[in-house]
Each structure stands twice: as structure tokens, then as C-alpha cells.
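> Sequence first, predicted coordinates after that:
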Amino acid sequence: MRIVVTGGAGFIGSCFVREVLGGEHPELAGAQVTVLDAFTYAGRIENLAPVADDPRLTVERGDVRDPRRVAEVLDGGADLLVHFAAETHVDRSITGAADFVTTNVVGTQVLLQAALDAGAGRFVHVSTDEVYGSIASGSWPETHPLEPNSPYSAAKAGSDLLARSYHRTHGLDVVVTRCSNNYGPYQFPEKVVPLFTTRLLDGGTVPLYGDGLNVRDWLHVSDHCRGITLAATTGRAGEVYNIGGGTELTNLDLTRALLAAVGVGEDRIERVADRKGHDRRYSVDWSKIRDELGYAPRVPFEEGLAATVAWYRDHRSWWA
């Protein structure tokens, strides 16, 4: 089996690659893995260092927006294409949306067309719960209308719809996954958990938006990758699967957990003006992937967060 992983040097993509090559997903045992990554600021070759010498790994530099480069990579065939590559940081999308539209929408269309032209197998499109918008109570099923509120989530929603269209129009074997907030090692320090952790380890303060009561569901990156593998190997073509972590916290509660993990007090919190269009609450209903594919998160949040903080403490050279 040959697996092509776009964005395979990023946070979640590199975790998937390391775990596949490390034998943590028996369904994909023995696979040859080709990483296609543009190596922007968040995609780093260091993220693949633990598997760099594995003969089953091939790393290709290229942009998903480049049809010629994508066609070259897929020319060797692909039994499975897992599409992680995306611009993902909401704050960056607010200050400049162009790269989000071209990478997330146009790049996905280029990949879908190239996969169709190359006769590739299953195409797993990795998306986000943010495409649903904001929900005051309850949880979103996969059938909920898409109501994105940031340029980032709007671009991801557009890519989701393109993926669906290639299945319905062309019969391409597409599966879409939508995850809640990820955390874990190797996450670039612009997202809240590594940003706050590294600032606290350096003796600084952490910027908490607004009243701190925005709610997110937290999912360890390893649990997310296991959900993706289940969707890739046993999911139904044309379906969407939400992948949740089962731990809903306000941003204030998350901040307090990080303060405790580092061993400092609330005097390290710096209140800042709220982000534009800040969604109040995300919550996905992941009963579909649980009931159909047997998914359940395995990493308890307290243990996962403690291990994540310890990783950043022990790998200062990676982020300093």
C-alpha cells in the first residue's frame, strides 16, 4: 500500500506519519508513505526526525496549489491519500485571508482533480469542527448546515464541499473528517496550548481573550489520528465523520490547567481584547464514528495535557 500524506510535516500530519511507520495503526501496517509538504513556517522536517531513516518514507517538497507538482507525486499511484495540508490559524486568517482561500480551497481542488486523474484510491479530507460555526448548547451532527464565521473556517467549509462534489459528481472515493481542537507534542507555538505552555516555561504571561468563557472540546492528536485511520480503512465513501475528544473546557479552565501543570499562579494571565468574530462554543456529536467504526478517545485529558507540557519542557530546542 502506498499512502500519500499532504501536510505530513505539520503538527497532525507528522503525528499520523510517525504513528503509521511506528506500527501504531495495524490497519496500515507495511505501508509506503510519501509526504508532500510545502514546508511553510508550521511544516518542519524536524517533525519527521523520529522516522527519517525509515526506508518506507519518502519526503517530497511541493505546494498543493501546484498542479504539475501534485501530478508528479501522484504519478507513482496512491492507494490512500490523506489530505492534512492547510492554513489553519484563525488569527492569521483575520489579518490576511488570501493564503487560506488559495491553499485550503484551490489546493484541495487541485488534489482532488489530480487524485481523480491518477486513479487514486480513497481520499480522506481532514477538516475541522469550525465549519459548523458556533453552538450555544447540544452538539453538531454531521448533517448540520455549515455556518463558518472566520475566513479560515469558511475556506475549510469550501474545501469540504469540493470534496463532497468530487464524490457525487465523479465517484471519487472521498471521506471527510471533522475534528475538535487538537493538542499534543510538535504543535507550532501559535495555537493556544503550545503558545501558553512555552510562554509560561519562559516566565512570561499568557494572553486570554475576552472573558475566557469560550468553550472548546479537546482531542489528543493521537486519538485524532486513530479516528482518521478508522475513517480511512472502514468508513463509508461519501460520508462525513466527526472526531471528538470528549473534554469540553472554557478557555479560562484550560488556562488554569496549564498554569497548574507548569506550577505558576493566575498572576501570569493577561486579559486582552477578544478576537474578532470569536465563536463562543464548539461541540461535535461523534456518536456516528463511535457506533459505525468503533472509535472512542483513549488519552485522558489530564494525562495528555501533562505529557504535552512535559514534551515542551524537554524539547526547548524545537521551539525556542
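Done, it's in. Residues are numbered from 1 along each chain as shown.
> switch to C-alpha atoms for all contacts and neighbour counts from now on
Will do.
> Centre of the chain to the longest helix anywhere in the chain, how far?
Assignment by DSSP state H gives helix 151-170 as the longest helix of the chain. Distance of helix 151-170 from its chain centroid, counting by CA atoms, centre = their mean, to the nearest Å, is 16 Å.
> Tell me which residues of it come out buried.
151-160, 162-167 (16 or more other CA atoms under 10 Å).
> From the residues you listed, pick the one nearest residue 207.
Distances from residue 207 to the buried residues of helix 151-170, taken as CA to CA, are shortest for residue 152 (21.0 Å).
> Let me know whether the closest one touches residue 88 as I believe.
Yes: using CA atoms under 8 Å, residue 152 is in contact with residue 88, at 6.4 Å.
> any shared contact partners between these two?
residue 100 (CA atoms under 8 Å, 6 or more residues apart in numbering).
> re the thing from before, which elements pack onto the longest helix of the chain?
Packing contacts for helix 151-170, counted by 3 or more CA pairs under 8 Å, 6 or more residues apart in numbering; DSSP states H and E, involve helix 90-95, helix 98-100, helix 107-118, strand 122-128, strand 174-179.
> The last one vs helix 107-118, what angle?
Spelled out, that is strand 174-179. In terms of direction (axes from the mean of the first three to the mean of the last three CA atoms, to 10 degrees), strand 174-179 departs from helix 107-118 by 150 degrees.
> And the helices in the stretch 201-320 of the chain?
221-234, 251-262, 287-293, 301-314, 316-319 (DSSP state H, counting those that start in this stretch).
> take the one below as the second:
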Amino acid sequence: MKLIITGAGGTLGQAVVTAALRRCELPVVASTSEPHLAYVDRLSMQGAGESADRVKLSVVDRFSLLQEGTLSAGDVVIHCAFPKNVTDPSDFAQGMRYHAQLVQAAAKARILKFVNVSSQSVYPRARVHPALETDSVECYDRYSAAKYGGELLTQIGLESGTWINARLASLIGRGLEKRLVTRLIFRAISGGALELDASESRFGLLDVRDAAELLITIALHSTGRDVATVNVGTGNAIDLVTLAQCVRDRVGYRKGSWVEITQTANSVPFTNSTLNCSLLEDVYGVSESRSLEDTIDWIIGAY
């Protein structure tokens, strides 16, 4: 029996491996498209090296998981792997093909549990209330289509009770430079005003380290009650102005650089990425998370 983490070279995957090495007594297999020694070095720099002596870590090429005999009964898979560029038709197709092949290999090996990492993006973008697991699905771009397609491949290919689609809130943290929070932080550190669209959009955010801890909790859950789909987040919501104010205050406190916040006319459609995470708390008993201020401070420390 072992814990297998795909996409282990990505930001979320690395965080999951780090959490697994700290919390899990099982052998940990990190599957990545770039299985080289530098990967282990990065994990050590993140603190995983402190527990590497008590938990065996293997770093393997992602395609090795498709070979017969690699996966076995009793294994648990956390599937973080995802196409690097969903706008590239070839990369998109290759990523979906790998997902289907991995599910097929997992079914053949009769693994214990398959946790498929999905996203809140499968829900309607302009939803009025925090999304529930029972809400309708809308695929409005290739990213959401790929995530929902991955859910369907998982559901169709594996026996009921052996798989879970974990729909993550919008991730924030180090290594996520294209995300809104990091872009606001970088702008504030550079001394530029935080120029906001006067939108009333709402955001549900999740520290990537908390996401990793929650995925480990779901993967190792053994009380006999799992669910097919679960929202993974804090359940909290924040608007753009409050978010910008928090960034401004933390950057000002940490860097001594205080910037203005300005608003322009509303030209961006309303969006809502919030999740109702009551099922997560009910089934898996988790509710604690890092504060937004803690996450912003962590990101600031990288600059």
C-alpha cells in the first residue's frame, strides 16, 4: 500500500508531497514529467527533508504509473496532474489522454481510492450563492471543460466508492504568479497603485498549503463514509476591494510601501468563485485554515 501523487512537479503537487511526507506513514510516490534530483532538492528546501528519513519517497516518471504492476490493490492516488497549457490543442489532448489511461490502470489494479483534483470553475461563473456539490455544471472555457471531463473519466472508469472528485477553491500562494492575489502583491511592492474595476465580484480563495493538507485528509480518510464529489475550500468569501485593502496593508506593514487603491468604471462581468464547503466539514471534520493575511505575508516573503 502506498500514496501516489501525480503532477508532483507542479505547485499544488509539490505542496501535497510535502504534506504527505510530514503526515503519512505510507511510502510516498511522487509522479512527475520531470523526475530528476533537483525535484527532491526543492522538496527538502520546503521542509519535507525533515521527515524524509521516516517516510520513503520515490520520484518516478508519470508514464511509469501506466505500466502493469506499478499500481496495486490498496494504493491511494491523489491526481494533481493537469495539462500545462489547455490553450494548446496538443497539450490539452495529451493531458486528457493521460488521465484516461491512469484511470484505466487504477481500475485494473483495483486501487483503494482515487482522489481526482478538480476545480470550482466547473460551476456557473456568475452564481448568486456559494456553489453546492449538487449545483449544475457549466463549462465556459477549455480549463473548466478539461476539469469536468476529468471528473467524468474518473466517474466512468472506476467503481463507485473508490473515487472522489475534489473541487478546489481558487488557489493562492507562492508559485502562483498569474493569480490575482499575487499580481496585486507584486504591483503593491513595485509601488504602483492598485487599480480595480468597480465590480462586485466575490472570490473564494484557498492557500495552496491548506489545499494540500485537505487533500491528504480526504485521501487518508477511512471511517467508511466518503462522498463522490466534495467542495474543498474555506467557505469564506471576499470582494475585490477588501482583498486589495488587505494586500495594501500587509505590503505596507512588511515593506514600508503604502500604495493607493483606485477604482474605475465597472467593465468586467460579475463573477463569483465562492464555494459552500459544509459537506467537507461534515464528512471529513476539517474547518481550520490559514488567514488571508498569513498567506499574503507568505507570498510577500518570496519577493
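On my side now, so go ahead. Quantities reported herein were computed from a predicted structural model and do not represent experimental measurements.
> Give the equivalent position in structure 1 for residue 66 of structure 2.
For residue 66 of structure 2, the equivalent position in structure 1 is taken to be residue 71, counting by TM-score structural alignment.
> swap in residue 151 of structure 2?
Alignment note (TM-score structural alignment): residue 151 of structure 2 maps to residue 160 of structure 1.
> again with residue 80 of structure 2
Aligned partner of residue 80 of structure 2 by TM-score structural alignment: residue 84.
> so its match touches residue 4, yeah?
No: with contact defined as CA under 8 Å, residue 84 of structure 1 does not count as touching residue 4 (10.4 Å).
> Which residues are in contact with the residue of structure 2 positioned farthest from its centre?
Centroid-distance maximum for structure 2: residue 265 at 32.4 Å, with CA atoms, centre = their mean. Shown in contact with residue 265 of structure 2 (CA under 8 Å, 6+ apart): 197, 198.
> Would you quantify the distance from it to residue 126 of structure 2?
To residue 126 of structure 2, residue 265 of structure 2 is 19 Å away according to CA to CA, to the nearest Å.
> How about residue 210 of structure 2?
Taking CA to CA, one finds residue 210 of structure 2 at 25 Å from residue 126 of structure 2.
> Between these two, which has more neighbouring residues?
Legend: neighbour count by other CA atoms under 10 Å for residue 210 of structure 2 and residue 126, higher for residue 210 (22 against 13).
> Next up, the contacts around the aligned partner of the more buried one in structure 1.
Residue pairing (TM-score structural alignment): residue 210 of structure 2 is matched to residue 223 of structure 1. Shown in contact with residue 223 of structure 1 (CA under 8 Å, 6+ apart): 245, 296, 297, 298, 299.
> Can you select the buried ones from the residues you listed in ChimeraX?
Entered in ChimeraX, the line below selects the buried ones among these, by 16+ other CA under 10 Å:
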select :245,296,297
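> Distance from the chain centre to stretch 292-303 of structure 2, please.
18 Å.
> what does stretch 212-220 of structure 1 contact?
Counting by CA under 8 Å, 6+ apart, 179-184, 244-252, 279-284, 297, 299, 301, 304 sit against stretch 212-220 of structure 1.
> Swap in 6 Å and give it another go.
The set of residues external to stretch 212-220 of structure 1 that reach it, using CA atoms under 6 Å, 6 or more residues apart in numbering, is 180-184, 245, 247-252, 280-282.
> do stretch 178-197 of structure 1 as well
11, 42, 127-129, 206, 217-221, 242-244, 308.
> What of stretch 104-117 of structure 2?
With CA under 6 Å, 6+ apart, stretch 104-117 of structure 2 has contacts from 66, 71-80, 158, 162-166.
> try 8 Å
Contact partners of stretch 104-117 of structure 2, identified using CA under 8 Å, 6+ apart, comprise 65-69, 71-80, 150-151, 154, 157-159, 162-168, 215, 218-219.
> Next one: residue 17 of structure 2 from residue 145 of structure 2, what distance?
Taken as CA to CA, the span from residue 17 of structure 2 to residue 145 of structure 2 is 27 Å.
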